[in-house]
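[1] Sequence and computational prediction follow.
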Amino acid sequence: MSKILHTVAVLSACGILLSACSTTPRQTDHIGSSLESSVDARLVLPPPPVAGGAAQADDDRVFHETRALQGTPRWTLAQHDANLHTAQVVRSFSCAVGTTLELTKMSHFEALAKTTRKAIMHRTSEAKNFWHRTRPFVGTDLPVCTPTNDLGPHSSYPSGHATEGYSVALLLAHLLPERASLILQRGRVFGESRIVCGAHWKSDVVAGLLNASTQMDALLAQPALQPDLAAARQELQTSLSHAVAPPAEECAAEADAAAHSILPD
């Protein structure tokens, strides 16, 4: 395991061990836009690879090799993971959790997901604008799994999709520590989908996982979130007590993707 991925794993574990401490009514709506992350990704993340370096050569290699995945089940999963609507992202973790996740039935979890997302994406946008890295598909006619006109051509680092997916994974793993391994595995696969898509370099995704880990570790410790964390945990337990099995073919595709990681050297 690379040093960066080891750091991600350690930070993820730290986030999971933080515990909720109250069961009072929902507070997230009251803090709303006032929730901020104290973590400046421009300081935490390493700079992206430079042209002509070994890391950029590895990024180039992985981008070109993964174009061969077009039309495969892994490509289809990557297209699915490209949808960043909050309800869809949360639903993507159904197989890992063990029941179909319906955001409309989890008001506290929905509030948490949307509030933390806003805080994290503000910091992520700062980093994207700071590094202004060109996406891998720019200047090529190679296949990409999602419309490129929806993507800023020079906002590749870190991956916002990888950050978003792994942030949701960390939130779910914090609330369901008994399912943490499978949930975080799915979060990693969600990030790797951006490499498969051709929307991000490999190093963008690694940075996205680290970005999510550091941001969520800080946010989950905030006292204002503790009441909703406790209530969201109960919502998830209720869903599991009335489990609705996700489609078997989706779970099989996710398991296969997890077993064939894009990230190893």
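    Looks like it arrived, so ask away.
[2] Every contact and neighbour count from this point should use C-alpha atoms.
    Noted.
[3] wait, doesn't Q215 sit right on E36?
    No - if you go by C-alpha atoms under 8 Å, Q215 and E36 don't touch, sitting 9.7 Å apart.
[4] here's the one I want to compare it with:
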Amino acid sequence: MGGMGICLSAMLLGGGMGIAAEPPASGPDGGYLTPAMQPDGTQYLPPPPQPGTARQHTDDRAFTSTRALKGTPRWALATSDADLHEDALLHAFSCAAGQNLSTAATPHLAALIHTMDMSEAPDMRKSKAYWHRPRPFVGNGQPICTEDDRAHLATSGAYPSGHTMLGWSIALVLAELLPDRATPILQRGRVFGESRIVCGVHWESDVQAGYMVGAAEIAAMHGSPAFRADMEQARSELTARRRDAVGSQDPACAIESDAARHSPL
């Protein structure tokens, strides 16, 4: 399966995710969801805040206050979390999982995540196109953590956050596969979404909606026998690698822990 790309990575970053595992037992279109199973975020999500409302004021305040984080370790973490390439994405959850995650070490998990993303992408694309909400940096010169993507992101709808959707989906799946690590994994999933606020490329409400989309998509995927079968393969893989622990001396772990204690919300 080498050369396959994560849909969000291709859509947002122009990159790809190569999967070093056998093809998962996915649905007819390469994903876990049939059209009848696909949730529709344009129906279950609330609309994004309108200008002048209290909700938009909250969004404005979060964007403004987090610009001061530029150059800090939290800004660096947000920059790292913006990278959806295979090993960067897996490494983002290694501290929380308590073991090293990578395409080489956990290929079945990598393949599972790839197919999850393929399954979720239609809902995300439809929702972004439906609302086509401008991102917070549009129309001003405020810094964002991925300046090279500024022009491209300015043309992409902000609501809901696709990075948050994928990060929360991964957190939900890993919490199910490693239930004794559920709390730090879910905490990392929250921080992964908050990184989009810190980065300056999403409003607070975009991120909150991204959590909802991720939860909805994973709930629907549990109705797929192929998803459940691939989950079991990933569970066996992670169980077999329990001794490949991430040590507390890893600097990334301390930065992630600090980010969890200092939410921008």
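    It's in. If you're wondering where the values come from, they're calculated on a predicted model, not measured in any experiment.
[5] Could you quantify their similarity as a TM-score?
    Superposed pair, TM-score by TM-score structural alignment, normalised by the length of the first structure: 0.85. Supporting alignment: 239 aligned residues with a C-alpha RMSD of 1.8 Å.
[6] that older thread, identify the contacts common to Q215 and E36 of the first structure.
    Residues touching both Q215 of the first structure and E36 (C-alpha atoms under 8 Å, 6 or more residues apart in numbering) are I120.
[7] so what corresponds to R190 of the second structure in the first structure?
    Superposed on the first structure with TM-score structural alignment, R190 of the second structure falls opposite R188.
[8] Now its match. Nearest residue, chain neighbours left out?
    Y166 (6.7 Å; C-alpha to C-alpha, 6 or more residues apart in numbering).
[9] Count the neighbours of H6 of the first structure for me.
    12 (other C-alpha atoms under 10 Å).
[10] Against S161 of the second structure, how distant is the residue of the second structure most remote from its centre?
    Largest separation from the mean C-alpha position in the second structure: G52, at 29.1 Å (C-alpha atoms, centre = their mean). G52 of the second structure is 21 Å from S161 of the second structure, where distance means C-alpha to C-alpha, to the nearest Å.
[11] Pick out whichever of Q215 and E36 of the first structure has more residues nearby.
    When neighbours are counted by other C-alpha under 10 Å, Q215 of the first structure and E36 differ, and Q215 comes out ahead with 28 against 19.
[12] What does that one correspond to in the second structure?
    Aligned counterpart of Q215 of the first structure in the second structure: E217 (TM-score structural alignment).
[13] Could you report the separation of that match from D60 of the second structure?
    Remark: distance between E217 of the second structure and D60 of the second structure (C-alpha to C-alpha) = 28 Å.
[14] and what of C253 of the second structure?
    For C253 of the second structure, the distance to D60 of the second structure - C-alpha to C-alpha - is 30 Å.
[15] Between those two, tell me which one has more neighbours.
    Comparing C253 of the second structure with D60 by other C-alpha under 10 Å, the one with more neighbours is C253, at 19 against 15.
[16] all strands for the stretch 51-200 of the second structure, in order.
    Counting by DSSP state E, counting those that start in this stretch, the stretch 51-200 of the second structure has no strands at all.
[17] Count the neighbours of A41 of the first structure for me.
    25.
[18] separation between it and A55 of the first structure?
    Here A41 of the first structure is placed at a distance of 20 Å from A55 of the first structure (C-alpha to C-alpha).
[19] mind checking how far stretch 83-92 of the first structure is from the chain centre?
    Stretch 83-92 of the first structure has its C-alpha centroid displaced from the chain centroid by 10 Å (C-alpha atoms, centre = their mean, to the nearest Å).
[20] How far off centre is the longest helix along the first structure?
    Counting residues, the longest helix found in the first structure (DSSP state H) is helix 107-131. How far helix 107-131 of the first structure lies from its chain's middle: 11 Å, per C-alpha atoms, centre = their mean.
[21] contacting residues around the most centrally placed residue in the first structure?
    Centroid-nearest residue in the first structure, with C-alpha atoms, centre = their mean: G165, separated by 1.9 Å. If you count contacts by C-alpha under 8 Å, 6+ apart, G165 of the first structure has them with V89, G187, F190, G191.
[22] hang on, isn't the residue nearest to R188 of the first structure packed against E192?
    No - using C-alpha under 8 Å as the test, Y166 of the first structure is too far from E192 to be in contact (10.6 Å).
[23] Give the burial count for the nearest residue to R135 of the second structure once chain neighbours are set aside, as a bare number.
    Leaving out its chain neighbours, the residue that sits closest to R135 of the second structure by C-alpha to C-alpha, 6+ apart is A158, at 5.1 Å. A158 of the second structure: 25 surrounding residues under other C-alpha under 10 Å.
[24] what's the answer for T76 of the first structure, then?
    Around T76 of the first structure there are 18 other residues, counting by other C-alpha under 10 Å.
[25] Quick check: it vs S241 of the first structure, distance?
    Distance, T76 of the first structure to S241 of the first structure, using C-alpha to C-alpha: 31 Å.
[26] Can you show me the helices along the stretch 1-150 of the second structure?
    7-8, 41-44, 54-66, 73-81, 86-91, 94-97, 107-131, 150-153 (DSSP state H, counting those that start in this stretch).
[27] hmm, which of the contacts of G165 of the first structure are common to the second structure?
    Retained in the second structure: G187, F190, G191, out of the contacts of G165 of the first structure (criterion both residues aligned by TM-score structural alignment, their matches' C-alpha atoms under 8 Å).
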